[in-house]
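# turn this into a model:
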Amino acid sequence: MAPPPHAPLTPSQTAIIKSTVPILAAHGKTITTHFYASVLRSNPSLKSVFNNTHQATGHQASALAGALHAYASHIDDLGALSPAIQLITNKHASLCIQPAQYEVVGTYLLQSMKSVLGDATATPEVMEAWEAAYWQLADVLVAKEDALYKSTKGWDGWRDFRIARKERESVDITSFYLEPIEDEEEEMWFKPGQYVSVNIFVDELDGGVWQARQYSLSDAPGKGYLRISVKREAAIEIGEPRYMAEPGYLSNILHDRKEVGDVVRVTHPFGDFYLEEGEGGDDDGPVVLVSAGVGLTCLMSILKTVVEGGSKRPVAWIHGARDERSRAFRGQVEGMKGRDGGLKTVFFSSSPEEGEVEGRDYDVKGRVDLDRVGKDVLFTDNDKALYFVCGPTQFMLDVESKLKSFGVSGDRIKMELFGTGGVPKV
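Below is the predicted model of the structure:
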């Protein structure tokens, strides 16, 4: 249950927070780096909450610094931060963040501000204003996370799932079918496009630490399992210390160490990127899915939901991969082409291997380029069309820009801003 809210900021405190925006621009990363070092030194149990890779690379400190700067800049217009708050609260719920942890974070964050900025800048008035501002934001996050937890209908925290199947989808992507150990007949419901957190114990890290990663669900909801499809990052040696900060370390553990019958801990599905039932007016508007690389996993869930649910709305699947070996789910996608309503597909191959033939193994050579996709596939003349985009950040921004140049309104374009620091534009 969410605790009662704190007192709101006063007008003078709001003005003080606005005045610190340039200070955060200049010193935000130093403050957040100091914060993570101090809070983890004094509270080592939080190492299981914070991503070790993002800590080692400084990505998490940069993300928090950016979030603080955005918050201070919009302290008098928090509505502008709604997309960022949706993103953050879903991630927090997926990691089982609890209200008591906000007390710890607030204490050490304010101490770091004071330590880095010094008494001349971090005056009592400034620190008092920032304490009030911190709790204003924390109250918003805690309330929204409480609502998310209540929506799970009793699925609290981590649950044990058994790996029922491992299925290779491409040269570097493997699907894991996860079945609940308790309530084995339970149907797994979620919104197509959402993700789960998977918790894995890493023996080699600091004497053994639980680490969680989010993975998109890649199948339709309502089945007796959850399916995640995980990309293996190459050239990572499990157990070798120098690789422990690499982004793909946990994915390699899943690929190399986790076998059928093994148990992993999983949270309830969350995420603000999904196809909502009834979305797009009267449910007959086209759905256009645009992805690159492993970004196709969450879109596969949307595709299978539309097709298996019997919808007759048109669907287009535009995907880019390195070559045919790297193209996941080809057989499953090809098998859907005969459905009512039609499925249009365009596959871009950036580096087709020798022997691969255009028109058979791929449709277009090169990276995804919407200028090379017909309007009959993009449905840009249909104001009911919805666009779901997932891939590297710059890829998504480029696709968004191109769609807007074709006349697609921004409210019909959804992007999966997955990584830490993927704060939506405000």
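# contacts and neighbour counts: CA atoms only from here.
OK.
# can you pull out the helices in the stretch 101-250 of the chain?
124-150, 249-257 (DSSP state H, counting those that start in this stretch).
# compare these and give me the one nearest residue 357.
helix 249-257 (30.4 Å; Cα to Cα).
# could you export the helices of the stretch 101-250 of the chain as CSV, including distance to residue 419?
Listed next are the helices of the stretch 101-250 of the chain as CSV, based on distance: least, Cα to Cα, whole Å:
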stretch, distance to residue 419
helix 124-150, 19
helix 249-257, 15
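# to residue 341, which of the ones you listed lies closest?
Using Cα to Cα, these put helix 124-150 closest to residue 341, at 34.5 Å.
# so which bits of that closest one are buried?
Buried residues in helix 124-150, counted by 16 or more other Cα atoms under 10 Å: 126-136, 138-139, 141-146, 148-149.
# the stretch 151-300 of the chain: strands as residue ranges?
159-168, 173-180, 195-202, 209-216, 226-231, 263-266, 287-292 (DSSP state E, counting those that start in this stretch).
# minimum distance to residue 408: which of the ones you listed has it?
Closest to residue 408 of these is strand 287-292 (Cα to Cα; 11.8 Å).
# before we move on, the earlier item: of the helices of the stretch 101-250 of the chain, which approaches residue 59 most closely?
When those are compared by Cα to Cα, helix 249-257 sits nearest residue 59, at 15.8 Å.
# could you check the angle that closest one makes with strand 226-231?
Computed by axes from the mean of the first three to the mean of the last three Cα atoms, to 10 degrees, the angle separating helix 249-257 from strand 226-231 equals 100 degrees.
# tell me how far helix 249-257 lies from the chain's centre.
19 Å (Cα atoms, centre = their mean, to the nearest Å).
# who touches that helix?
174, 200, 213, 230, 231, 232, 233, 236, 238, 243 (Cα atoms under 8 Å, 6 or more residues apart in numbering).
# which one, of the helices of the stretch 101-250 of the chain, ends up nearest to residue 159?
That would be helix 124-150 among these, by Cα to Cα, at 13.9 Å.
# any chance of the contacts of helix 249-257 in JSON lines, plus distance to residue 250 and neighbour count?
Formatted as JSON lines, the contacts of helix 249-257 follow (distance: Cα to Cα, whole Å; neighbours: other Cα atoms under 10 Å):
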{"residue": "174", "distance to residue 250": "13", "neighbour count": "20"}
{"residue": "200", "distance to residue 250": "8", "neighbour count": "20"}
{"residue": "213", "distance to residue 250": "8", "neighbour count": "17"}
{"residue": "230", "distance to residue 250": "10", "neighbour count": "25"}
{"residue": "231", "distance to residue 250": "10", "neighbour count": "23"}
{"residue": "232", "distance to residue 250": "9", "neighbour count": "21"}
{"residue": "233", "distance to residue 250": "10", "neighbour count": "16"}
{"residue": "236", "distance to residue 250": "10", "neighbour count": "18"}
{"residue": "238", "distance to residue 250": "9", "neighbour count": "17"}
{"residue": "243", "distance to residue 250": "10", "neighbour count": "15"}
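# and this one, so I can compare the two:
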Amino acid sequence: MLTTAQKSIVTATVPLLESGGEALTTHFYRILLDEHPEVRPLFNQASQANGEQPRALANGVLMYARHIDRLDALGDLAAQIVSKHVALQVLPEHYPVVGACLLRAIREVLGAEIATDAVIDAWAAAYDQLATILIGAEAAVYDQNANAPGGWRGARAFRVERKEAESAEITSFYLAPVDLQPVLDFEPGQYISLRLDVGGEEVRRSYSLSAAPNGRTYRISVKRERGGAVSNHLHDHVHEGSTLEVFPPSGAFTLSKGERPLVLISGGVGITPTLAMLEAALETERPIHFIHCARSNDVHAFRGPIDALAEKHAQFERFYCYEEAPHADTDAQPHAVGRLDVEMLAQWMPPSTDDVRDVDAYFLGPKPFMQQVKRSLRALGVPEHQIRYEFFGPASSLD
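You can find the predicted model right below:
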């Protein structure tokens, strides 16, 4: 039980976390992954190497410490963490290992004079409180997934029914369950996770579901990343007929129902979750503005199907922006060349009323792209609570 005195100690550590949180979490990860190889599949080694995962954990720890007295003020953070944990199958037995490594890292990085026994005891109690909350929430989702029609718990075998190139970089994999039974429904915007053996090492990766639910199959669309061990493995070594281990759909970045105009903005492979959102929204009468940015025509995936949908649905408008101008003789011309900016968005979004653009805006893509989109949406008067976004990797701040 976290006492009032312990809450005060945890809150008092916030300045230390602000100044050295990333160093602390980097050391924590080093201890955890070096001494507990059984948890390595739960962590993306590329995100470790570039610092994204330590930064994301530092941000989460800091938010938790700031709001230790008002956990409801954490907003969507808890739901995002639960979704990520469920996607990768984090289990109750993982929490004591992580907690012991975190407390040891606090002691070793801050030193015994700062990280006194009282500080360590307070953080142990705070971690136990957080772990109890997350374990309970995750158990509820695991049970819900297992008991729902087409649902399951843990890994389930799926066969690659079809493999289709969508662009020079992105390939779609159509997955059907080996047991030929129905599959769990999902919300547009969610993702599934795969458990793979790559070079003799177990890895787990999450990929957005890029087609609307049909109860029978799933589709993921994977970009070949330069130096990406898992994406290259999927492109080069997973073929039609291959079997993959799949965890149930998860994710908090989902399309909300409503009548406001919908704006879907994507950059690169960020297009994948917006495709399922688009299909769902087209079943309604709400206006849809679909804005996609790509480096060039060669890497622009799904242009043909999206153009075909625009021809069929009067409420649907699409706009494309390429960084590189295509050849003049190609039919696949963009609506603009360069990088998406506030002026382009102003032209391609529904007009404002009294300096407010009353739309629901969803966006996803590379982090610099997302930062620019968020600034632009704010400048154009989109209300903050109507701006929604997701990270493919560890969550971080766009401000």
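# just to revisit the earlier point, list just the nearest of the contacts of helix 249-257 of structure 1 to residue 20 of structure 1.
When the contacts of helix 249-257 of structure 1 are compared for distance to residue 20 of structure 1 (Cα to Cα), residue 213 comes out closest, at 33.7 Å.
# ok, now which ones touch the aligned partner of the closest one in structure 2?
Aligning on TM-score structural alignment places residue 213 of structure 1 opposite residue 205 in structure 2. By Cα under 8 Å, 6+ apart, residue 205 of structure 2 lies in contact with 44, 88, 193, 194, 195, 230.
# pretty sure the fifth one is touching residue 244, no?
Yes. Under the criterion of Cα atoms under 8 Å, residue 195 of structure 2 lies in contact with residue 244, with a separation of 7.3 Å.
# who wins for proximity to residue 107 of structure 1 among the strands of the stretch 151-300 of structure 1?
Comparing these against residue 107 of structure 1 with Cα to Cα, the closest turns out to be strand 209-216 (23.7 Å).
# show me where the stretch 301-426 of structure 1 has strands.
Taking DSSP E, counting those that start in this stretch to define them, one finds strands in the stretch 301-426 of structure 1 at 315-321, 343-349, 364-365, 386-390, 413-415.
# residue contacts, residue 274 of structure 2?
188, 189, 210, 264, 265, 266.
# which residue lines up with it in structure 1?
By TM-score structural alignment, residue 274 of structure 2 lines up with residue 299.
# do the same with residue 37 of structure 2
Applying TM-score structural alignment, one finds that residue 37 of structure 2 aligns to residue 44 in structure 1.
# with residue 130 of structure 2 instead?
When structure 1 is aligned by TM-score structural alignment, residue 130 of structure 2 is paired with residue 137.
# one more: residue 162 of structure 2?
By TM-score structural alignment, residue 162 of structure 2 lines up with residue 165 in structure 1.
# wait, its match touches residue 178, no?
Yes. Using Cα under 8 Å, residue 165 of structure 1 is in contact with residue 178, at 7.5 Å.
# comparing the two, which shows the higher neighbour count?
residue 178 (25 against 15; other Cα atoms under 10 Å).
# ok, so what distance separates the more buried one from residue 264 of structure 1?
8 Å (Cα to Cα, to the nearest Å).
# now do residue 95 of structure 1
14 Å.
# the two: which has the busier surroundings?
The neighbour comparison of residue 95 of structure 1 against residue 264 (other Cα under 10 Å) goes to residue 95, with 26 against 19.
# trace that one over to structure 2, please.
Using TM-score structural alignment, residue 95 of structure 1 pairs with residue 88 in structure 2.
# and residue 228 of structure 1, by the same measure?
Under TM-score structural alignment, residue 228 of structure 1 pairs with residue 220 in structure 2.
# got it, and residue 189 of structure 1?
In structure 2, the residue paired with residue 189 of structure 1 according to TM-score structural alignment is residue 185.
# ditto for residue 311 of structure 1
Correspondence of residue 311 of structure 1 to structure 2, assessed by TM-score structural alignment: residue 284.
# what about its match, neighbour count?
That count, for residue 284 of structure 2 with other Cα under 10 Å as the rule, works out to 13.
# for the one 4 residues further on, same thing?
Other residues lying near residue 288 of structure 2 total 26 when counted by other Cα under 10 Å.
# just to revisit the earlier point, how close does the match of residue 274 of structure 2 get to residue 158 of structure 1?
Taken as Cα to Cα, the span from residue 299 of structure 1 to residue 158 of structure 1 is 25 Å.
# return the residue of structure 2 aligned against residue 289 of structure 1.
When structure 2 is aligned by TM-score structural alignment, the residue opposite residue 289 of structure 1 is residue 264.
# ok, now which ones touch that match?
So residue 264 of structure 2 contacts 274, 278, 288, 289, 290, 291, 361, 362, 363 (Cα under 8 Å, 6+ apart).
# of these, closest to residue 333 of structure 2?
Closest to residue 333 of structure 2 out of the contacts of residue 264 of structure 2 is residue 291 (14.2 Å), distances taken as Cα to Cα.
# my guess is that closest one meets residue 266, correct?
Yes. Residue 291 of structure 2 is within contact range of residue 266, at 6.4 Å (criterion: Cα under 8 Å).
# follow-up on the earlier one: and the match of residue 162 of structure 2, what does it touch?
So residue 165 of structure 1 contacts 175, 176, 177, 178, 260 (Cα under 8 Å, 6+ apart).
# ok, the residue lying closest to it once chain neighbours are set aside - contacts?
Nearest residue to residue 165 of structure 1, sequence neighbours excluded (Cα to Cα, 6 or more residues apart in numbering): residue 177, at 5.1 Å. Residue 177 of structure 1 is in contact with 163, 164, 165, 166, 225, 226, 227, 228, counting by Cα under 8 Å, 6+ apart.
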